[in-house]
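Novice: I would like to see how this sequence folds:
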Amino acid sequence: MAKLSVNVNKIATIRNARGGDVPNVVQVAKDCERFGAEGITIHPRPDERHITTKDVYDLKKVVTTEYNIEGYPDERFMKLIEETRPAQATLVPDGPDVLTSNAGWDTIKHKEWLTKICKQLSEWGVRSSIFVDTDHKNIEGAKAVGVDRIELYTGPYADDYEKDRDAAIKEYVYAAELANELGLGINAGHDLSLDNLAFFKQSIPNLKEVSIGHALIADALYLGLETTIKKYLELLK
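Specialist: Just a heads-up that it's a prediction; the model follows:
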């Protein structure tokens, strides 16, 4: 069974829109775990438009499952990782001006830098994951930099799912097979939902974890958070 890590960025976005501390991000994270989530994901951007620096440290105190911090590995991000030592650091290539992560790393171009980052994470006892697309060269490049896992960027899959799900999943299956051959763990995320998650999970060999935020929180507005999490967990069985 692949693990479900709930991204709580959107909870912080709602809180920040009004100021104050409602909804409380820490309490929501604790509730997600209580309802069955096996991880909590955050993406603390420099402008703090959702997750703040304070949230990073506050969540570290309470998360009892896998704490996953994702972001662009600049000096600020690496300082947060060093001081909080989450279970996993997911490296994404987008800068602070990007609305949401929407592309994978060019692991060939950035080989030297990513190798240094992954080595540092390993020394801190933090599992490393790199956001990649299905390009085989970039997956082979991920192996070369010493990363523990890849996170497959599933935006294109979600976009094409309704048109032709078999065509939409094809390149992801090939990418996953290569990752398995190379000994890389496989995570996935971006626009996975109640509609497309089950087919993705059943098609991808040895999928370890999915990180879902936007769709899950949107579903929770109608179904409630507990019911929504249980529905996502059921699809991952």
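Novice: contacts, neighbours, all on C-alpha from now
Specialist: Noted.
Novice: If you count neighbours, what's buried in the single longest helix found in the chain?
Specialist: When the chain is parsed with DSSP state H, its longest helix is helix 165-182. Neighbour counts over helix 165-182 (16 or more other CA atoms under 10 Å) mark Arg165, Ala168, Ile169, Glu171, Tyr172, Val173, Tyr174, Ala175, Ala176, Glu177, Leu178, Ala179 as buried.
Novice: Could you also give me the structure for this next sequence, so I can compare it with the first?
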Amino acid sequence: MSTELRHRFTALSVNLNKVALVRNTRHLGIPSVVKAAAMCLEAGAQGITVHPRPDQRHIRTHDVFDLAEEMKAWPDREYNIEGNPTHNLMRLARQLHERGMPLHQLTFVPDGEGQFTSDHGWRFPDDLETLVPLIEEGKAMGARVSLFMDAEPAQMRAAKEAGADRVELYTEPYAAAWATPDQDIQTKRFVAAAQAALEAGLGVNAGHDLNRSNLGHFLSKVPGVSEVSIGHALMADALEMGYGATVKAYRACIEASGEVLV
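Specialist: Below you'll find the model as predicted:
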């Protein structure tokens, strides 16, 4: 199902969880998750991300399929579904695959069922036995498999050996250190982790608390980032600027960073 889509600059995948969270506070069906996706794609986003948690507090099962249907109209863009593969993620992926619907990337995240937000990555060798068959299954469905990982260089080769195609670096520590004395220390951690991932033969994604202030610096320093997945900050900006202007502003941050992929 998946094809490796290449972009000159780091790809922007928009996480729509917060759109669904607002919608779920009422029973009116607004704001529309599908309309939000279409408007972001029209503005130049290269992908859409959702994280359907078991409690369905934001993205719900029908959203996963409604968005997959919308993505059919955007064959040059990617659909990324993230979550814990031991919860509901693989069931949804199997159903998409069986229906021949878009499924470009599966991002495995080690969340607990009631976890507030993602806050740590997989650990090796602890998680190896659990992940290997799930990675194999995801890849057999034609999806690229990315593992949500802390910025620890020593863990990257193990992620590759488990069968992953990419890692998504968990960037909250970088974001928390932004404009503090620890900024340089955290930046160097992520540079080292990305370099280790690239040397191991992994692609590099990044996400969590990236925003218009810190994104450009991150990409100008951290090598080879193929994709950033951004939700909370982007949607907060969209409340003031609108979807289209916000996506264009994030694309401008990315392009101004000078990160060019080959």
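Novice: Can you pull the TM-score for these?
Specialist: Put the two chains on top of each other and the TM-score (TM-score structural alignment, normalised by the length of the first structure) is 0.97; 237 aligned residues with a CA RMSD of 1.0 Å.
Novice: rewinding a little: need the buried residues of helix 165-182 of the first structure in TSV (columns: distance to Val210 of the first structure).
Specialist: Formatted as TSV, these follow (distance: CA to CA, whole Å):
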residue	distance to Val210 of the first structure
Arg165	18
Ala168	18
Ile169	15
Glu171	18
Tyr172	14
Val173	15
Tyr174	18
Ala175	16
Ala176	14
Glu177	17
Leu178	18
Ala179	16
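Novice: Where does the helix or strand just after the longest helix of the first structure end up in the second structure?
Specialist: Next along the chain after helix 165-182 of the first structure, taking DSSP states H and E as the criterion, comes strand 185-189. Counting by TM-score structural alignment, strand 185-189 of the first structure falls onto residues 203-207 of the second structure.
Novice: Likewise for stretch 150-157 of the first structure?
Specialist: Counting by TM-score structural alignment, stretch 150-157 of the first structure corresponds to 167-174 in the second structure.
Novice: Need the contact partners of that stretch.
Specialist: 107, 119-121, 146-151, 156, 159, 183, 186-187, 190, 194, 197, 202-210 (CA atoms under 8 Å, 6 or more residues apart in numbering).
Novice: The most centrally placed residue in the first structure and Lys119 of the first structure, how far apart?
Specialist: What sits nearest the mean C-alpha location of the first structure, by CA atoms, centre = their mean, is Ser211, with 4.1 Å. Distance, Ser211 of the first structure to Lys119 of the first structure, by CA to CA, to the nearest Å: 24 Å.
Novice: what do you get for Gly19 of the first structure?
Specialist: The separation that Gly19 of the first structure has from Lys119 of the first structure, given CA to CA, amounts to 39 Å.
Novice: Next: Ile42 of the first structure.
Specialist: From Ile42 of the first structure across to Lys119 of the first structure, the span is 22 Å (CA to CA).
Novice: between those two, who's got more neighbours?
Specialist: Higher neighbour count among Ile42 of the first structure and Lys119: Ile42, with 27 against 16, using other CA atoms under 10 Å.
Novice: which residue in the second structure lines up with that one?
Specialist: For Ile42 of the first structure, the residue aligned by TM-score structural alignment is Val50.
Novice: give the contact list for that match.
Specialist: By CA under 8 Å, 6+ apart, the contact list for Val50 of the second structure reads Asn15, Leu16, Asn17, Ile59, Val64, Asn80, Ile81, Glu82.
Novice: try Gln46 of the second structure
Specialist: Here Gln46 of the second structure is in contact with Ala11, Leu12, Ser13, Asp76, Arg77, Glu78 (criterion: CA under 8 Å, 6+ apart).
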